[in-house]
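Undergrad: Let me see the structure of the following:
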Amino acid sequence: MGKSVVLVGCGNMGYAMLKGWMAAGKLAAGDATVVEPNDELRGRAAKLGVTVAESGEALAGDADLVIFAVKPQVIRDVAPAYARFASGATFVSVLAGTGTATFEEILGRHAAVMRCMPNTPAAIGKGMMVLFSNRNVTKDAKAFATALLATSGAVTSIDNEELMDAVTAVSGSGPAYVFHFIECLTAAGENAGLPKETAKLLAMQTVYGAANLASESDEEPGRLREQVTSPNGTTAAALSVLMGGNRLLDLVSEAVDAAKKRSIELGK
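TA: Predicted coordinates:
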């Protein structure tokens, strides 16, 4: 029998990760319990064959891994019910802006706590997960959590917890930036005369293909950009608008900074 995993909260992110773990065969339905107060979301999880409960107080037995995937604003109300697992479980939080110190305060200073910032492409195994572990997390626990999360995409770790706000702003919120870029490129294609569905297909496939090329190539993204850009050509004309005066760089940097500041605010 595998390790026992309790997933607290099964909204969009929790459900996406759960489906990824099970689809990859890394987590059996019998080893998973979902705690979700919302009837509809709890029912959705139950259809995957996992055990479900309305609250932490309703759980029986022990847990090896407890994963918090709830809104940051409710964690102080939700987490105390799991303090009884602290002697043997490792806790993983996917809450934006909520530091390990908060969990140590709620669960006890000896609690093993890991912070994870995933993003929604985890639903199709293409996510980005970034981990930070407090001093109480064992190598075995970290290895198990990493292996589980790796079924949902790429995993990396940071040693400085303060960087998690920047991680949240770049990869946690980042998919929304890309989705909006697809929206904008689609609209621009329509304005240039393309039929709506054609413009949408061109925009989505171009972003998808370029991202894959950047991922698989040994060249830096800047070099790939240069390879597409002929002197005085069409791409150069477009880039003179996007890059002139660091226009796009400044806009994206401003957006990331805003997300980082909000992440810090949520942690207070």
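Undergrad: Please count neighbours and contacts with C-alpha atoms only from this point.
TA: OK.
Undergrad: show me what contacts the residue nearest to residue 267 when sequence neighbours are not counted?
TA: In this structure, residue 267 finds its nearest non-sequential neighbour in residue 97, 4.2 Å apart by CA to CA, 6 or more residues apart in numbering. By CA atoms under 8 Å, 6 or more residues apart in numbering, the contact list for residue 97 reads 72, 164, 165, 263, 264, 265, 266, 267, 268.
Undergrad: Does the fifth one lie in a helix or a strand, and which?
TA: Just to be clear, that refers to residue 264. Assigned by DSSP states H and E, residue 264 belongs to helix 247-266.
Undergrad: Without its sequence neighbours, what residue ends up closest to the residue nearest the centre of the chain?
TA: Geometric centre of the chain, nearest residue: residue 118, 1.7 Å, by CA atoms, centre = their mean. Distances taken as CA to CA, 6+ apart put residue 129 closest to residue 118, at 4.3 Å, once the chain neighbours are dropped.
Undergrad: thought that neighbour was touching residue 153?
TA: Yes. If you go by CA atoms under 8 Å, residue 129 and residue 153 touch, sitting 7.1 Å apart.
Undergrad: Tell me which of these two has more neighbours.
TA: residue 129 (24 against 20; other CA atoms under 10 Å).
Undergrad: State the distance from that one to residue 147.
TA: Here the criterion is CA to CA, to the nearest Å. By it, residue 129 lies 11 Å from residue 147.
Undergrad: another one to check against the first:
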Amino acid sequence: MKIGFIGGGSMGEAILSGALAKDLVSPKDVFVSEIREDRCKALKAEHGVNAVTDSDFVKTAGLDLLILAVKPQVVTEVMESLKDKVPAKMLIASIVAGLPIKTIEKYFPENPIIRIMPNTPLAVGEGMSAYARNEKASSQAAKGIRDILYACGQAVEVKETLLDAVTGLSGSGPAYGFLMIDALADGGVAAGLPRQTAILLAAQTLLGAAKMVVETGKHPDVLRDLVTSPAGTTIAGVRVMEQQGVRGALIDAVLAATERSKELGK
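TA: Predicted structure coming up:
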């Protein structure tokens, strides 16, 4: 497989790092277009990939997959510059936030297209991505994308209409997690723990809880009951969280982020 990236930022690098680490692609078969010369040099040095400031390779390198990984405010200009370079039938994947498939199709009407909503933990190999495809993108093409995304965490296929909800939950979700870690650590400090110890305790606790849900497949309520003894410490803490509306606040946060994602996509 030969993969091209338009944009060499942190998310694009996370994806190429995962693909390289899992031997899904060879460094010589990865091409990156990045306008910053210093960034090109860094990508070459770190990963051994081809990194240049132009996008001529899109037309000449025989790519199997082209990934759009630029900022939303420049993507229209980028697609305009690429439309005469992208061969028909080449698979195009986009991780550009708020960019609908129908907009990409205006510039590349003959191409199979997959839209991806990743999140930032991709950078540490624990990303959660969702993707949707247009009618020209086959299930086999989707499998190739899924393999790449699984190299950086996990992935699910959804209808494009659900990608705003994905954005509200897993796209924005790391921020909710960071907030909870910070708040739990503050609680630990208030109880007498050193700050760094409290942060580590909070972060590893949420990491372990999340891993139990993913690996056991059990409902979170079932796992919560396993640590909630009658009249014990955990139920005392859970009771306060319910009284303070933590559950409702998290639900509302996902819904608010989902609505904002819809607004940005218009």
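Undergrad: Superposed, how do the two chains score by TM?
TA: In this superposition the chains share a TM-score of 0.92, using TM-score structural alignment, normalised by the length of structure 2; 263 aligned residues with a CA RMSD of 1.7 Å.
Undergrad: contacting residues for the closest residue to residue 59 of structure 2 other than its chain neighbours?
TA: Closest residue to residue 59 of structure 2 apart from its sequence neighbours, by CA to CA, 6+ apart: residue 85 at 4.8 Å. Applying CA under 8 Å, 6+ apart, we find residue 85 of structure 2 in contact with 56, 58, 59.
Undergrad: Now the buried members of the residues you listed.
TA: residue 58 (16 or more other CA atoms under 10 Å).
Undergrad: What helix or strand is the residue nearest to residue 118 of structure 1 located in?
TA: Secondary structure (DSSP H and E) places residue 129 of structure 1 in strand 127-133.
Undergrad: go on, residue 144 of structure 1?
TA: Assigned by DSSP H and E, residue 144 of structure 1 belongs to helix 139-150.
Undergrad: what helices or strands is the next helix or strand after that helix leaning on?
TA: Using DSSP H and E, the helix or strand that follows helix 139-150 of structure 1 in sequence is strand 153-157. With contacts defined as 3 or more CA pairs under 8 Å, 6 or more residues apart in numbering; DSSP states H and E, strand 153-157 of structure 1 has these neighbours: strand 127-133.
Undergrad: post-alignment, the strand it packs on versus structure 2, mean distance?
TA: Strand 127-133 of structure 1, aligned to structure 2 and superposed, deviates on average by 1.1 Å (mean CA distance after the TM-score superposition for structure 1).
Undergrad: Okay, buried residues for that strand please.
TA: 127, 128, 129, 130, 131, 132, 133.
Undergrad: Helices of structure 2, start to end?
TA: Secondary structure of structure 2 (DSSP state H): helices located at 10-21, 37-47, 57-60, 75-82, 101-107, 139-150, 163-166, 173-190, 195-216, 220-226, 233-243, 246-264.
Undergrad: Check the offset of the fourth one from the chain's centre.
TA: I take that to be helix 75-82 of structure 2. 22 Å (CA atoms, centre = their mean, to the nearest Å).
Undergrad: can you pull the buried residues of it?
TA: 75, 76, 78, 79, 82.
Undergrad: likewise the longest one?
TA: Judged by neighbour count using 16+ other CA under 10 Å, the buried positions of helix 195-216 of structure 2 are 198, 199, 201, 202, 203, 206.
Undergrad: what does the second one give?
TA: Of all the residues in helix 37-47 of structure 2, those buried under the rule 16+ other CA under 10 Å are 39, 40, 43, 47.
Undergrad: which of the residues you listed lies closest to residue 13 of structure 2?
TA: Proximity of the buried residues of helix 37-47 of structure 2 to residue 13 of structure 2 was ranked by CA to CA; the top entry is residue 43 with 8.0 Å.
Undergrad: mind checking what the closest one lines up with in structure 1?
TA: Aligning on TM-score structural alignment places residue 43 of structure 2 opposite residue 45 in structure 1.
Undergrad: Wait, that match touches residue 52, no?
TA: Yes. When contacts are counted by CA under 8 Å, residue 45 of structure 1 is listed as touching residue 52 (7.3 Å).
Undergrad: burial count for the closest residue to residue 234 of structure 2 other than its chain neighbours?
TA: Excluding the flanking residues, the one nearest residue 234 of structure 2 by CA to CA, 6+ apart is residue 228, at 5.3 Å. Using other CA under 10 Å, the number of residues around residue 228 of structure 2 comes to 15.
Undergrad: again, but for residue 23 of structure 2
TA: By other CA under 10 Å, the residues close to residue 23 of structure 2 number 12.
Undergrad: Could you do the one 3 residues further on as well?
TA: By other CA under 10 Å, 17 other residues sit near residue 26 of structure 2.
Undergrad: re earlier: what sits against the residue nearest to the centre of structure 1?
TA: By CA under 8 Å, 6+ apart, residue 118 of structure 1 lies in contact with 94, 127, 128, 129, 130, 171, 172.
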